[in-house]
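>>> got a sequence here, can you model it:
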Amino acid sequence: MKIVVFGASGMVGQSALRECLLDPEVDSVVTVGRSTMDVTDAKHRHVVHADFGDLSPVAGELAGADACFYCMGVTSAGLSEAEYTPVTHDYALEAARVVGGTFVYISGEGANAESSTMWARVKGRTENELLALDRPVFVVRPGFIQPLHGITSRTRIYRYVYSWTSWLFPLLRRVAPKYVTSTEALGRAMVALAKGAQAPKLVRSDEINRLA
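This is a model prediction of the structure:
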């Protein structure tokens, strides 16, 4: 099985890559990024590409994929909708256009195309457009994500938040299990979807934990 991962340097992308490399049924993982990446596993290949709005130049290297995990994201803090839309919407649709197989889009709890909140509206619109495609698509909406195995967010404020609230995760798992998952469970769930696991099109934290 060949899986293409966008955003493998971020927290969610790291978890997806880790579980892909650990799964014996995944024999090829291609990550795509703007900068180089350390490759330490024989089944991992990294493709450097600058323009995510046009993946045609690297389409050959992405061909034959059984699944594509779109994990790219950017914090909406301080950004206008025009600045936030390319990574969240445009590049995701381009990845879906070029890469075949099951498409897994990492969204977020609260995404809604009708929302008055900018990030939720853009993610919700992207979800709707992807789900309308004539192909297997899953939208994954994690809530609180517990980082495990040394995985960290590239966004400084998120790293601080996870550090300050790490003690809360056991409590949250008890009182709000539908909204809490971990990087390990998230990565495993994505691989399970790639392998054909039965799941609703909108996959929330409780379903992520079940699939893992």
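>>> hey, let's count contacts and neighbours off CA atoms from now on
Fine.
>>> ranges for the strands of this structure?
2-6, 28-33, 44-48, 67-70, 102-106, 137-141, 144-146, 180-182, 202-204 (DSSP state E).
>>> now render those strands as JSON lines, adding distance to residue 212.
Formatted as JSON lines, these follow (distance: least, C-alpha to C-alpha, whole Å):
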{"stretch": "strand 2-6", "distance to residue 212": "18"}
{"stretch": "strand 28-33", "distance to residue 212": "19"}
{"stretch": "strand 44-48", "distance to residue 212": "22"}
{"stretch": "strand 67-70", "distance to residue 212": "16"}
{"stretch": "strand 102-106", "distance to residue 212": "15"}
{"stretch": "strand 137-141", "distance to residue 212": "13"}
{"stretch": "strand 144-146", "distance to residue 212": "14"}
{"stretch": "strand 180-182", "distance to residue 212": "10"}
{"stretch": "strand 202-204", "distance to residue 212": "12"}
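>>> show me the one of the ones you listed that comes nearest residue 79.
Closest approach to residue 79 among those is made by strand 102-106 (19.5 Å; C-alpha to C-alpha).
>>> can you tell me what sits against the closest one?
With contact meaning C-alpha atoms under 8 Å, 6 or more residues apart in numbering, strand 102-106 is reached by 66-72, 92, 96, 127, 135-142, 190, 193-194.
>>> list only those of those flagged as buried.
66-72, 92, 96, 127, 136-142, 190, 193-194 (16 or more other C-alpha atoms under 10 Å).
>>> against residue 133, how distant is residue 72?
From residue 72 across to residue 133, the span is 20 Å (C-alpha to C-alpha, to the nearest Å).
>>> tell me the centre residue of the protein?
residue 71 (2.7 Å; C-alpha atoms, centre = their mean).
>>> all helices of this structure, in order?
11-22, 59-62, 81-85, 91-98, 118-131, 156-165, 169-175, 183-194, 205-211 (DSSP state H).
>>> just checking, what packs against the first one?
Secondary structure elements in contact with helix 11-22, counted by 3 or more C-alpha pairs under 8 Å, 6 or more residues apart in numbering; DSSP states H and E, are strand 2-6, strand 28-33, helix 183-194.
>>> also this sequence, please, to line up against the first:
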Amino acid sequence: MKIILTGATGMIGEGVLLAALDHPDITEILMVNRRASPLRHPKLAELIVKDFTELASYRTQLTGYDGCFYCAGISSFGMTEQKYSEITFDTTLLFAKELVLLNPEMVFFYLSGVYADSSEKGKIMWARIKGKTENALNELPFKAAYSFRPGFIVPMKAQQNVRLIYKGLNLIYPFVFPKQTLTYDEITTALTRTLAVGYNKKILEIKDLKLIARQAGMAE
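You can find the predicted model right below:
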């Protein structure tokens, strides 16, 4: 499988990337970043795109991929709804629309969040916009589009971009709330299996990701 991955310089994107590099079914990864990553690997290539409105200039590099793990994102803390929407909704759809033109058989995976609001009518700003983004992606003519909503994710030892609060929570959270905790291996295994065989839900909650990862393990 050939994968495009965004958000590799962020915490979750970096973790998914590291797990994807170790996954035997993933043969090539193109990370699309706004700034360079120090990570090097035989499977890995990097494309620096500082302005996603100029994606048309990179069509050759973005063509020929089976899937996209879209892990780019930003916290809504301290942001206006308009600015958060521009980054979370507008930029994501801009990127996705370009990819679907170039790779109509692609499977697109969007990093959403627990409690994202698919109704788009709730009181929580970030949840509404995440839900709006999920819904809009489902309307694009990809082979399939899925949104995954991980909860707490156990940091990988090799990760460089781990927030201090996560390091502290990792000492407690997985033991107190194991059903709400995922590993990056579980996430990447679940996404890779879903890319290969599909899934009967477009929203991949924690329980779905765990179930798919277990199914992948039993199928080996």
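>>> coming back round to it: out of the helices of the first structure, nearest to residue 31 of the first structure?
Comparing the helices of the first structure by C-alpha to C-alpha, helix 11-22 comes nearest, at 8.2 Å.
>>> got a list of contacts for the closest one?
3, 5-8, 26-27, 29, 41, 43-44, 69, 71-72, 147, 151-154, 183-184, 186-188, 190-191.
>>> how big's the offset between it and the second structure?
Following the fit onto the second structure, the mean deviation recorded for helix 11-22 of the first structure is 1.8 Å by mean C-alpha distance after the TM-score superposition for the first structure.
>>> and the angle from that helix to strand 102-106?
Orientation check (axes from the mean of the first three to the mean of the last three C-alpha atoms, to 10 degrees): helix 11-22 of the first structure against strand 102-106 gives 140 degrees.
>>> the inter-axis angle of helix 11-22 of the first structure versus strand 28-33?
Using the same axes, to 10 degrees: helix 11-22 of the first structure against strand 28-33 is 160 degrees.
>>> which positions within helix 11-22 of the first structure qualify as buried?
Neighbour count says helix 11-22 of the first structure has 11-21 buried, by 16+ other C-alpha under 10 Å.
>>> equivalent analysis for stretch 163-173 of the second structure, please.
Of the residues in stretch 163-173 of the second structure, those buried (16+ other C-alpha under 10 Å) are residue 173.
>>> quick one on the thing from earlier: residue 111 of the first structure is nearest to which of the helices and strands packed on helix 11-22 of the first structure?
The nearest among those, by C-alpha to C-alpha, is helix 183-194 at 17.7 Å.
>>> which strands or helices does that closest one pack on?
helix 11-22, strand 102-106, helix 205-211.
>>> got JSON lines for these, with distance to residue 76 of the first structure too?
JSON lines is the format used below for those (distance: least, C-alpha to C-alpha, whole Å):
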{"stretch": "helix 11-22", "distance to residue 76 of the first structure": "16"}
{"stretch": "strand 102-106", "distance to residue 76 of the first structure": "15"}
{"stretch": "helix 205-211", "distance to residue 76 of the first structure": "22"}
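>>> return the residues in contact with residue 78 of the first structure.
No contacts exist for residue 78 of the first structure under C-alpha under 8 Å, 6+ apart.
>>> next, work out how far apart it and residue 202 of the first structure are.
28 Å.
>>> likewise for residue 42 of the first structure?
Counting by C-alpha to C-alpha, the gap from residue 42 of the first structure to residue 202 of the first structure is 33 Å.
>>> the more surrounded of these two?
Between residue 42 of the first structure and residue 202, counted using other C-alpha atoms under 10 Å, the more crowded position is residue 202 (15 against 10).
>>> ok, now which ones touch the residue nearest to that one when sequence neighbours are not counted?
Leaving out its chain neighbours, the residue that sits closest to residue 202 of the first structure by C-alpha to C-alpha, 6 or more residues apart in numbering is residue 139, at 5.0 Å. When contacts are counted by C-alpha under 8 Å, 6+ apart, residue 139 of the first structure touches 104-107, 127, 131, 201-203.
>>> which of those residues are still contacts in the second structure?
Retained in the second structure by both residues aligned by TM-score structural alignment, their matches' C-alpha atoms under 8 Å are the following of the contacts of residue 139 of the first structure: 104-107, 127, 201-203.
>>> ok, of these, which one's closest to residue 54 of the first structure?
residue 105 (18.2 Å).
>>> which one in the second structure is aligned with that closest one?
Residue 105 of the first structure maps onto residue 110 in the second structure, with residues paired by TM-score structural alignment.
>>> could you measure that match against residue 56 of the second structure, distance?
Distance from residue 110 of the second structure to residue 56 of the second structure, by C-alpha to C-alpha: 21 Å.
>>> which of these two has more neighbours?
residue 110 (25 against 11).
>>> that older thread, in a markdown table, list the kept ones among the contacts of residue 139 of the first structure along with distance to residue 51 of the first structure.
Formatted as a markdown table, these follow (distance: C-alpha to C-alpha, whole Å):
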| residue | distance to residue 51 of the first structure |
| --- | --- |
| 104 | 21 |
| 105 | 19 |
| 106 | 20 |
| 107 | 21 |
| 127 | 22 |
| 201 | 29 |
| 202 | 29 |
| 203 | 29 |
